[in-house]
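>>> Using only what follows, build the 3D model:
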Amino acid sequence: MSFTAQDVKALRESTGAGMMDCKKALQENDGDMEAAKQFLREKGLAASAKRDDRDNNQGLVAIKVDGNVGAIVQLKSETDFVAGSDQFKDEADALVDLVMAKGADAIAERSAELEELKITLKEKIELGDVVQFAAADGNTIGHYEHVQGGRGVNGVLVEMSGASDELAHDVAVHIAFARPKYLTRDEVPADVVEAERATLEQITINEGKPEQAVPKIVEGRLNGFFKDICLLEQPYAKDDKQSVQQIIGDASIIRFHQTEIG
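The predicted structure is shown next:
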């Protein structure tokens, strides 16, 4: 027995199950609507829609680098128990391999497998960050993965020009633990800077500083703000007497990406 898109929609509305779940149920039962409903109930799929409002701040970060191409995939789950399961890890590996080979947009090719995983593991499982770096000729991809409980929880990719593999790796390690938001202060949005400036002005005034001294104090504190969030200005993690800019010397950081769980 065949079925139509309207049948899938009707089954979804009557059971609350996901679209892919309903399509699979109809396929498995030759389009028989009542049998498909029973299939969904028996598999616990009819309740899957109720998972949509659950928190899923667990999961893992899969990272892979091969030559001048690197990829990161964040796969999110509700519990660390599920995140540590072999099925979950295998799917993350398959996803990052796909992104390595075809780019971030190719992730859609595994939508059916992701729906199946959600059904099997009975949690709200979804993709977070999906990134591919394809470095320009002569550039270097550095990476770092922090593993906790047998799974990646903090992954970094960085593309550099004029850098050795060792330097690129060291910069990736720094990023993992210093968590910069921007490469340079020029990249910080103007509204973010102005909001911070206003906050610092109010703090300085509340401290009772002389009015004429407030602008200079605020500028000094704003420089500290930039040192916190801008990669090139941050004190280097392994030698805080030097900035990242000083450590890399004549090399350049082209771009970076960091993804964390939690």
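>>> CA only for contacts and neighbour counts going forward, please
Noted.
>>> wait, what's in contact with Phe133?
Going by C-alpha atoms under 8 Å, 6 or more residues apart in numbering, Phe133 touches Asn68, Val69, Gly70, Ala71, Ile141, Leu157, Glu159.
>>> Looking at neighbours, which among those residues is most surrounded?
Highest neighbour count within the contacts of Phe133, by other C-alpha atoms under 10 Å: Leu157, with 32 neighbours.
>>> if we can go back for a sec, TSV for the contacts of Phe133, including secondary structure and distance to Glu78?
As requested, the contacts of Phe133 are arranged in TSV below (DSSP: H, G, I helix; E, B strand; the rest coil; distance: C-alpha to C-alpha, whole Å):
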residue	secondary structure	distance to Glu78
Asn68	coil	34
Val69	strand	30
Gly70	strand	27
Ala71	strand	23
Ile141	strand	31
Leu157	strand	25
Glu159	strand	32
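>>> And those residues, which is closest to Asn206?
Nearest to Asn206 among the contacts of Phe133 is Leu157, at 41.4 Å by C-alpha to C-alpha.
>>> Just give the nearest non-adjacent residue to the closest one, would you?
Leaving aside its chain neighbours, Leu157 sits nearest to His143 (4.6 Å; criterion: C-alpha to C-alpha, 6 or more residues apart in numbering).
>>> let's see this one next to it:
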Amino acid sequence: MKEVTMSVVTAATVKELRERSGAGMMDCKTALAETNGDLEAAVDWLRSKGLAAAAKKSSRTAAEGLVGVATSGTKGAVVEVNSETDFVAKNEQFQDFVRNVTQVALETGADSADALLAATYPAGGTVQDALTNNVATIGENQNVRRVKLLNVNEGAVVSYVHNAAATGLGKIGVLVALESSAGADVLEPLGKQIAMHIAAAFPLALNGEGLDANTIARERAIAEEKAAESGKPADVVAKMVDGAIAKYRKENALLSQLFVMDGKTPVAEVVAAAGREAGATITLTDYARFQLGEGIEKKETDFAAEVAAAVGGA
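Predicted coordinates for the structure are as follows:
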């Protein structure tokens, strides 16, 4: 094992690795030492040794603000707007802004943050102008981070908000696109259930083929290292690796995930069964899932240390 030094391993990185992996403190120290302090590589090292579960997805990342959703028949929009503190997320002015911006995205078809910021805001000026005013009057930095639009030719785009702060606003926003000639009485409840599944199960793609190639390569490398330690023949190891990747694809693709409502039926079959019952084909064509702060590392501060430093420098 490499020598563990504070330049490579700090209490903060050990703490973060423990939170992300669920592994023990000494295992986390070893992993960081073996990977020269690279947090992502340390997670992979722990997994390859069977010392950690799959890296936690977005639940450990954080940023404040709100996710807004809006739908109108065959189209829907989901937007994430960030703020510095949760207090701002509870501010009526901020909530109105997120609600309005989401509606602007839906009505204008602005499909990127830049396009949305350049769009006309209901009260006049651009969305960027309204955002600048928000920052000035609320006194806290804010930004329109991302937007996604879904459309179907016929059918419905259905929305769901988890941990709702107000109507159409919350911590997790989901859209589900259902292409079908079936009526809203069929598509709305079906879409809502699937959206709730998506919020809980966090699929990474619609189907197995849609999973990110780099992610699959990373999972394969981990599976290969883990299987190689079994000491079994090469052909058996190869089958173990293929099996692990097939399992990963199945568990992380929406259509093949087991529906959270019953824990046994693939989502694709849930959709097909609803179509048979309605007498019309229903196709789940796309989805969107925005979780507040997903992929953003929020800087943690030591308030006591800040105060001490301020006093010392006075």
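>>> Now flag whichever of the contacts of Phe133 of the first structure is closest to Met19 of the first structure.
Nearest to Met19 of the first structure among these, with distances taken as C-alpha to C-alpha, is Ala71, at 28.9 Å.
>>> sorry, back to before: quick one: the residue nearest to Leu157 of the first structure is in a strand?
Yes: under DSSP: H, G, I helix; E, B strand; the rest coil, His143 of the first structure sits within a strand.
>>> That one -> the second structure?
Aligned counterpart of His143 of the first structure in the second structure: Ser159 (TM-score structural alignment).
>>> I'd like the distance between that match and Ala200 of the second structure.
Note on Ser159 of the second structure: its distance to Ala200 of the second structure, by C-alpha to C-alpha, to the nearest Å, is 14 Å.
>>> Those two - which one has more neighbours?
The residue with more neighbours, out of Ser159 of the second structure and Ala200, is Ser159; 28 against 12, by other C-alpha under 10 Å.
>>> Does the more buried one touch Leu175 like I think?
Yes: between Ser159 of the second structure and Leu175 a contact is recorded at 4.5 Å, counting by C-alpha atoms under 8 Å.
>>> Need the overlap of contacts for those two.
Joint contacts of Ser159 of the second structure and Leu175 (C-alpha under 8 Å, 6+ apart) are Val69, Gly76, Ala195.
>>> Rebuild those residues as TSV, extending it with distance to Asn133 of the second structure.
Shown next, in TSV, are those (distance: C-alpha to C-alpha, whole Å):
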residue	distance to Asn133 of the second structure
Val69	23
Gly76	27
Ala195	34
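>>> Looking at these, spot the one nearest Gln93 of the second structure.
Closest to Gln93 of the second structure, out of all of these and judged by C-alpha to C-alpha, is Val69, at 17.1 Å.
>>> if I look at the aligned residue in the first structure for the closest one, how far off is Ala190 of the first structure?
Aligned by TM-score structural alignment, Val69 of the second structure pairs with Ile63 of the first structure. The spacing between Ile63 of the first structure and Ala190 of the first structure, counted by C-alpha to C-alpha, is 32 Å.
>>> swap in Asp90 of the first structure?
In terms of C-alpha to C-alpha, Asp90 of the first structure sits 42 Å off from Ala190 of the first structure.
>>> Going by distance to Phe303 of the second structure, which of the shared contacts of Ser159 and Leu175 of the second structure wins?
Comparing those against Phe303 of the second structure with C-alpha to C-alpha places Val69 closest, at 34.9 Å.
>>> mind checking which helix or strand the closest residue to that closest one other than its chain neighbours is in?
Among residues not flanking Val69 of the second structure along the chain, Val78 sits closest, at 4.4 Å (C-alpha to C-alpha, 6+ apart). Secondary structure assignment for Val78 of the second structure, by DSSP states H and E: strand 75-83.
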